[in-house]
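A.B. asks: sequence-free structure coming up:
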């Protein structure tokens, strides 16, 4: 008898179907984002409007950029508490140089980003050369950056900025919806970092250092160079976030950044990046930032007090960290 061809069994069909699903690391955050959006769509009539989504993206773009640098550091099993204050310092440096010193806006912006990069490098040097814990290092530099910002600005808001420093806050019409130029910058940087982490040797080295620093060193990876590069790059992203903050608000605010460090950590944790290092996807961080933005926007539309918004955000962080802890123990 001739054998008749058989159809694929159920396991094979399931395997073929799951190939089209997002990676498991971002599937959970993505489902959480969709569930939150569906809930708020039933509670607020204008939640699903293009104008509201544009507002959410605009509110997320600064924290989203800070979260890129935070993700790189957390992937190495570190943490950065100074990012918000360093961002505020960068915004004051660039705005003060442009308005009071009369420097060309582009040069002032580059010097502001240079100042935040220098702070990131300082964090990296203290972590790698003196072997201080990242938590202690960045707690100290957070206070240093805050003090320098207040002293340099005289605790005064910098106004009357040149248009070149605020154009990224101007809307660009996309499919009939105004989208801030800074949002496009944020998305482009996420794409670049995703490619670097997924398809380059330095990206693989970063994950290796986060997984096991000593094992990475024994394989020939310069762990100190990786960490220095990561902290300096994070500082650069904080400087770009400072530029977007200035573009969004139209001023250099010395009081900015006081809660953004926790917001960035929240975005990273909700996005599925492990606080133990070595595991996470940068796209998950973007989804985590959007989750925070959707919750705050939706609760505002529902008329919920900002105090309860902070409460719910805190609960989300604890749940995400608890999930990470349990999965780490099982592994």
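C.D. replies: That came through fine. Keep in mind the model is a prediction, meaning the values are calculated, not measured. Numbers count the residues shown, from 1 in each chain.
A.B. asks: Please make it C-alpha for all contacts and neighbour counts, starting now.
C.D. replies: OK.
A.B. asks: which element is the most centrally placed residue in the chain on?
C.D. replies: Nearest residue to the geometric centre of the chain (C-alpha atoms, centre = their mean): residue 67, 1.4 Å. Assigned by DSSP states H and E, residue 67 falls within helix 50-75.
A.B. asks: Go through that helix and flag the buried ones.
C.D. replies: 52-75 (16 or more other C-alpha atoms under 10 Å).
A.B. asks: Which residues are in contact with the residue nearest to the centre of the chain?
C.D. replies: For residue 67, the contact set (C-alpha atoms under 8 Å, 6 or more residues apart in numbering) comprises 264-265, 267-268, 285-286, 289.
A.B. asks: and the comparison structure, right after this:
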């Protein structure tokens, strides 16, 4: 028997506790899961195919990430406020048509570029006004905008494509070779945009307001945040990013086609969700979104190199989205306990 006054020996750590704590930390850190998934995908495709890690394929993956990555950046800002944008691909397509058609008809390339950016930003402003000022659901507003903007693109272009005839408009498609891999100027622009918005969201009042509005808009309002102005500004900035994506797209494709990027809205949402940003708002990071965009394109490229039918590629991507949303739902439920 233990004599009175003696203390029991300190219990050792419970077996597996450190592992469970590490797993819990990984799940609650938005970028750890996506980064792990990206590393695993690259490793698997590197071992199972002979062409995935070739300079040409890596260059293609990077180039394919540029436009969707920029669209996903704007989508991230909106989703962080608990909104969604189904019209971003359509806005980008209209931007390409406006820029390319004006130059094709003899207009000044700089003026055409500026007009395309303005049109995209104004469309973002209109969506923002409908959501922030009239209180309409973002899904309904942007679903309607999707149809209107795509139809406008076809009407304005007479349902024809226009060649890119300006060095200014296709600038982002050029670049430099690093280690045998062509890295376009558009890739550097994409990284610069993500670095800028990483700083803005984490270090500025506007960024903190975005997270606050996404978490609890009523609480944000009571603390003095102008919720409607914050939401409106997010849609305007996202519209400008869609215009930049249109400029980048003209460096990727030889012409502006009104039928291009039909699924860009879904691909951008996929990148955001896989990257760890919550569809319920207030949680996530743009770094995760960039990783998510890379995951989408690595999966498509790797499965293509492995000879997998494109339908199975869609199945794999869709499954990842469902899993990502499910994990986020579980984590949010745990946070409320």
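C.D. replies: Perfect, I can see it now. Keep in mind the model is a prediction, meaning the values are calculated, not measured.
A.B. asks: Superposed, how do the two chains score by TM?
C.D. replies: The pair, once superposed, lands on a TM-score of 0.92 when counted by TM-score structural alignment, normalised by the length of the first structure; 315 aligned residues with a C-alpha RMSD of 1.8 Å.
A.B. asks: related to what we said a few turns ago, how much does the helix holding residue 67 of the first structure stray from the second structure?
C.D. replies: With mean C-alpha distance after the TM-score superposition for the first structure, helix 50-75 of the first structure departs from the second structure by a mean of 0.7 Å once superposed.
A.B. asks: equivalent range in the second structure for that helix?
C.D. replies: Counting by TM-score structural alignment, helix 50-75 of the first structure falls onto residues 55-80 of the second structure.
A.B. asks: Do you have the strands of the stretch 51-200 of the first structure handy? List them.
C.D. replies: 171-174, 177-180 (DSSP state E, counting those that start in this stretch).
A.B. asks: quick one: what's aligned to residue 88 of the first structure in the second structure?
C.D. replies: Checking TM-score structural alignment: residue 88 of the first structure goes with residue 93.
A.B. asks: and what of residue 107 of the first structure?
C.D. replies: Here residue 107 of the first structure is matched to residue 111 in the second structure, going by TM-score structural alignment.
A.B. asks: Tell me how many other residues surround its match.
C.D. replies: 13 (other C-alpha atoms under 10 Å).
A.B. asks: And for residue 83 of the first structure?
C.D. replies: Using other C-alpha under 10 Å, residue 83 of the first structure has 37 other residues around it.
A.B. asks: got it, and residue 204 of the second structure?
C.D. replies: Residue 204 of the second structure: 11 neighbours (other C-alpha under 10 Å).
A.B. asks: After alignment, which residue of the first structure pairs with residue 279 of the second structure?
C.D. replies: In the first structure, residue 279 of the second structure lands on residue 275 (TM-score structural alignment).
A.B. asks: That match contacts residue 77, correct?
C.D. replies: Yes: counting by C-alpha atoms under 8 Å, residue 275 of the first structure touches residue 77, with 6.2 Å between them.
A.B. asks: the more surrounded of those two?
C.D. replies: residue 275 (24 against 21).
A.B. asks: before we move on, what SS does the more buried one have?
C.D. replies: Recorded secondary structure, residue 275 of the first structure: coil (DSSP: H, G, I helix; E, B strand; the rest coil).
A.B. asks: quick one, what contacts it?
C.D. replies: 74-75, 77-78, 269, 321, 324.
A.B. asks: and what of residue 58 of the first structure?
C.D. replies: Contacts of residue 58 of the first structure by C-alpha under 8 Å, 6+ apart are 179-180, 182-183, 248.
A.B. asks: quick revisit: any chance of the strands of the stretch 51-200 of the first structure in TSV, plus distance to residue 330 of the first structure and mean neighbour count?
C.D. replies: Output for those, formatted as TSV (distance: least, C-alpha to C-alpha, whole Å; neighbours: other C-alpha atoms under 10 Å):
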stretch	distance to residue 330 of the first structure	mean neighbour count
strand 171-174	45	13
strand 177-180	43	19
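A.B. asks: Please name whichever of these is nearest to residue 310 of the first structure.
C.D. replies: Residue 310 of the first structure lies closest, by C-alpha to C-alpha, to one member of these: strand 177-180, at 25.6 Å.
A.B. asks: in the second structure, what residues pair with that closest one?
C.D. replies: The aligned range for strand 177-180 of the first structure is 181-184, by TM-score structural alignment.
A.B. asks: Mean deviation, the matching stretch versus the first structure?
C.D. replies: So stretch 181-184 of the second structure averages 1.5 Å relative to the first structure (mean C-alpha distance after the TM-score superposition for the first structure).
A.B. asks: what's in contact with that stretch?
C.D. replies: Residues contacting stretch 181-184 of the second structure (C-alpha under 8 Å, 6+ apart): 55-56, 58-59, 62-63, 172-177.
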